[in-house]
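> Pasting the sequence and the predicted model now:
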Amino acid sequence: MMRSVFALTLAAISLGGKVAAHELWIDPAAYRVDPGSTVEAQLRVGTEFQGVPQAYIPRRAVRLDVVTGDEVRPVDARIGDMPAFSMAEMPEGLAVLVYETTAFDLTWETWEQFVSFVEHKDLGDAATMQAERGLDQIAVQEHYFRFAKSLVAVGDGAGEDRVMGLRTELVALANPYTDDLSDGMPVQLWLDGAVRANTQIELFSQGPDGEVEITLHRTDAVGIAVLPVEAGHEYLVDAVAIEAMDPAEGAEWRTLWASLTFEVP
């Protein structure tokens, strides 16, 4: 574990202002480990599957768990830990790493930046969204929350992902370490206990050569998208929801970010 003032400073910089519109994901040191070994994973923030590792800061975290089957094991992390996830003596099966943040604040520097973000994440028409609520186009304020998951195979990796009770989350409907994914990887998007239909999902694929490919997909009527995957690639799946806030609460909009990472052997 690395605990240092530098790590905390780096985390504070990385999670501030301009980086706030970028993805946060869980990056395991290895997606496949032996039974009884330690599962470690960094928290990363960045773009195009390239990001800066984040130190663990307790006041910014709501959940930091490793779930195997029906057992939820809270990670005993301390302030400044990098990697944030470290769980020893893992039992055989599929381990689901779960991270949930508290709220972060963001003020968009320009209207054009906010519009670009809303369009990229397919959240609606920014001008209409502001106008219908009588809001101006100056210094748009946002609160955002992150809900990240990652799938790690311990030994045979047998098991399945499930709904973990996050406000929004992506649930893998197949096990990438044990199932046949020749027809794609099905995932289901949830928000507040209900599936999200006709919603954009962004897929980041990183091959053995380090090249990253980004594609956009949509969920169907029951919130499912079947994503194209290849053996030997690492994947980050991302989806964002937006909801109105009372400006008296400190922001005009609240965004909820779901991410899921896994590897296809």
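Arrived safely. Numbers count the residues shown, from 1 in each chain.
> make it CA atoms for all contacts and neighbour counts henceforth
Will do.
> What strand or helix carries residue 119?
helix 111-120 (DSSP states H and E).
> buried ones in that helix?
Going by neighbour count (16 or more other Cα atoms under 10 Å), the buried part of helix 111-120 is 114-115, 118.
> want to try CSV for those, with distance to residue 229 as columns?
Below are the buried residues of helix 111-120 laid out as CSV (distance: Cα to Cα, whole Å):
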residue, distance to residue 229
114, 31
115, 31
118, 27
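> Tell me what angle the longest strand along the chain forms with helix 111-120.
Assignment by DSSP state E gives strand 141-154 as the longest strand of the chain. Counting by axes from the mean of the first three to the mean of the last three Cα atoms, to 10 degrees, strand 141-154 points 40 degrees away from the direction of helix 111-120.
> what's the spacing between strand 141-154 and its chain's center?
3 Å (Cα atoms, centre = their mean, to the nearest Å).
> what's the answer for stretch 76-91, then?
Taking mean C-alpha positions (Cα atoms, centre = their mean), stretch 76-91 and its chain are 18 Å apart.
> So for it, first residue to last residue, what's the gap.
This stretch, stretch 76-91, spans 17 Å end to end (Cα to Cα, to the nearest Å).
> buried sites along that stretch?
Neighbour-count burial for stretch 76-91 [16+ other Cα under 10 Å]: 77, 80-87, 90-91.
> Which elements pack onto the longest strand of the chain?
strand 23-28, strand 32-33, strand 93-101, strand 104-107, strand 168-172, strand 253-264 (3 or more Cα pairs under 8 Å, 6 or more residues apart in numbering; DSSP states H and E).
> list the buried ones in the helix or strand following the helix holding residue 119?
Next along the chain after helix 111-120, taking DSSP H and E as the criterion, comes helix 126-132. Neighbour-count burial for helix 126-132 flags 126, 130 (criterion: 16+ other Cα under 10 Å).
> ok, residues contacting helix 126-132?
114-115, 118-119, 136-137 (Cα atoms under 8 Å, 6 or more residues apart in numbering).
> roughly how far apart are the most far-flung residue of the chain relative to its centre and residue 13?
Relative to the centre of the chain, and counting by Cα atoms, centre = their mean, the farthest-placed residue is residue 134 at 31.7 Å. Relative to residue 13, residue 134 is positioned 33 Å away (Cα to Cα).
> just residue 73 next, same as before
29 Å.
> just residue 108 next, same as before
16 Å.
> So between those two, which is more surrounded?
Per other Cα atoms under 10 Å, whichever of residue 108 and residue 13 has more neighbours is residue 108, with 21 against 13.
> okay, pairing it with this:
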Amino acid sequence: MFPVYGKLIIFANIFFIIAIDIPSLKSHEFWIEPEDYVIKIGKPLIANLRIGQNFKGDDLVFNENDFDTFTIISGNKSKKVTGRLGDRPPLNEVMDNLGLSIIVHQSKPTYLTYYDFDKFKTFSTEKGFPDIPEIHIKRGLPREGFSEKYTRFAKSLVLVDKYLGSDKRIGLELEFVMSTASLSRINKPIRFKLYYKGQLHPNAHVQVFTKDIQGVVKNSTYVTDLKGRIQIKYIPNTTSLINAVVIKSIDPDTNSGGAVWESLWASTTLHTPLHNSK
């Protein structure tokens, strides 16, 4: 989430300024979008970081000041994503491990100030927290000029040559884990578990965006069951973005931005193959 008006000015330590129009960044979802979800061993894995709505958005550049974690996990190996400030795409790494690789990105905490209470109400309701505006008033908080702290946790599942390996918990504060063993089995539902602070997270509002080869996007809403699970239909040759948000109250004295609310964002992207694969 970003302020609606003005410009965001990012000061780089190499003496230049990047100015980004905020209206293009005010939308919500953040995700990792590889150019290809299945690649050959020894070939580069190239991926963009995107922010937008309805599975369409703007590309972000590589900037170490923006993230706490940016890694590729292949089996028991972890490889830090490296680059130079301004690189686009921000991920371009040669892959030398067969099977499933998990791209992981955790942003640094960022702060947003609300000057329009209706925007806060709309956001919290859309993300499955319709009672939060009332709680805000009961806490005696102002209707404008209050701040929110937010952090984004993104994963993407990429296959290198073979359908080997499975998704696993990385230890993010809010995280999806695909519990379906393989994406190579057509007509089998794809199952996910949502974890919050290491525990399965029930009754959570989950948005699923699917994009076909023509670029047509469909949006569905799910609620995790008592064990924090959802399952989605397997649609061949389709890219999916799974997204969930947790919003919680925080003490303004406990954070540098004086925020009274904190939101945590989790996303996972994946692609389902057209045919059975081995």
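Cool, got the structure. Just so we're clear, the structure is a prediction, and the values are computed from it rather than from any experiment.
> Which stretch of the second structure lines up against the longest strand of the first structure?
Using TM-score structural alignment, the residues of the second structure aligned to strand 141-154 of the first structure are 147-160.
> Average offset of that stretch relative to the first structure?
Aligned to the first structure and superposed, stretch 147-160 of the second structure gives a mean residue distance of 0.5 Å (mean Cα distance after the TM-score superposition for the first structure).
> What sits closest to the alignment partner in the first structure of residue 176 of the second structure if chain neighbours are left out?
Under the alignment (TM-score structural alignment), residue 176 of the second structure maps onto residue 170 of the first structure. Counting by Cα to Cα, 6 or more residues apart in numbering, residue 170 of the first structure lies nearest to residue 189, which is 4.7 Å off, once chain neighbours are set aside.
> That neighbour belongs to a strand?
Yes. Residue 189 of the first structure: assigned to a strand according to DSSP: H, G, I helix; E, B strand; the rest coil.
> The counterpart of it in the second structure: how many residues sit nearby?
Using TM-score structural alignment, the equivalent of residue 189 of the first structure in the second structure is residue 194. Using other Cα under 10 Å, residue 194 of the second structure has 25 neighbouring residues.
> I'd say residue 194 of the second structure and residue 226 touch.
No. Contact between residue 194 of the second structure and residue 226 fails when scored by Cα atoms under 8 Å: they sit 10.9 Å apart.
> Mutual contacts of the two, please.
201-202.
> what sits against residue 105 of the second structure?
67-71, 152-155.
> Also residue 184 of the first structure?
Per Cα under 8 Å, 6+ apart, neighbours of residue 184 of the first structure: 226-229.
> Then residue 159 of the first structure?
69, 93-94, 175 are the contacts of residue 159 of the first structure under Cα under 8 Å, 6+ apart.
> what's the closest of those to residue 243 of the first structure?
Distance to residue 243 of the first structure across the contacts of residue 159 of the first structure (Cα to Cα) is lowest for residue 175, with 31.5 Å.
> Tell me which helix or strand the nearest residue to the closest one once chain neighbours are set aside sits in.
Of all residues not flanking residue 175 of the first structure in the chain, residue 160 sits nearest, at 5.9 Å (Cα to Cα, 6+ apart). Element membership for residue 160 of the first structure, per DSSP H and E: none, as it lies in no helix or strand.
> now residue 160 of the first structure: how far from residue 240 of the first structure?
On the measure of Cα to Cα, residue 160 of the first structure and residue 240 of the first structure end up 23 Å apart.
> Give me the more crowded residue out of these two.
Shown here are residue 160 of the first structure and residue 240; by other Cα under 10 Å, residue 240 has more neighbours (24 against 19).
> Quick one: map that one onto the second structure.
By TM-score structural alignment, residue 240 of the first structure lines up with residue 245.
> can you tell me which residues contact its match?
Residue 245 of the second structure neighbours (Cα under 8 Å, 6+ apart): 127, 205-206, 263-266.
> looking at those residues, which has the most residues close by?
When neighbours are counted by other Cα under 10 Å, residue 266 leads the contacts of residue 245 of the second structure with 27 neighbours.
> Give me the number of neighbouring residues for residue 10 of the second structure.
For residue 10 of the second structure, the neighbour count with other Cα under 10 Å is 12.
> and after the strand or helix carrying it, which helix or strand comes next?
Using DSSP H and E, residue 10 of the second structure sits within strand 7-11. Note on strand 7-11 of the second structure: by DSSP H and E, the next helix or strand toward the C-terminus is strand 17-21.
> Trace residue 228 of the first structure over to the second structure, please.
Applying TM-score structural alignment, one finds that residue 228 of the first structure aligns to residue 233 in the second structure.
> So what's the residue count around that match?
Neighbour tally, residue 233 of the second structure, other Cα under 10 Å: 10.
> still on that earlier bit, in the second structure, what range does the helix holding residue 119 of the first structure match?
Mapping helix 111-120 of the first structure onto the second structure (TM-score structural alignment) gives residues 117-126.
> mean shift of the matching stretch relative to the first structure?
In this overlay with the first structure, the average offset of stretch 117-126 of the second structure from its partner residues is 0.6 Å by mean Cα distance after the TM-score superposition for the first structure.
> and residue 57 of the second structure, what does it touch?
Here residue 57 of the second structure is in contact with 50-51 (criterion: Cα under 8 Å, 6+ apart).
> Alignment lookup: it to the first structure.
So residue 57 of the second structure corresponds to residue 51, using TM-score structural alignment.
> Can you tell me the element its match falls in?
Here residue 51 of the first structure is assigned to strand 50-54, by DSSP H and E.
> and if you look at residue 73 of the first structure?
Judged by DSSP H and E, residue 73 of the first structure forms part of strand 71-74.
> Can you name the residues in contact with that strand?
63-67.
> run the last query once more with 10 Å
Residues outside strand 71-74 of the first structure that contact it (Cα atoms under 10 Å, 6 or more residues apart in numbering): 63-67, 85, 87, 95-98, 164.
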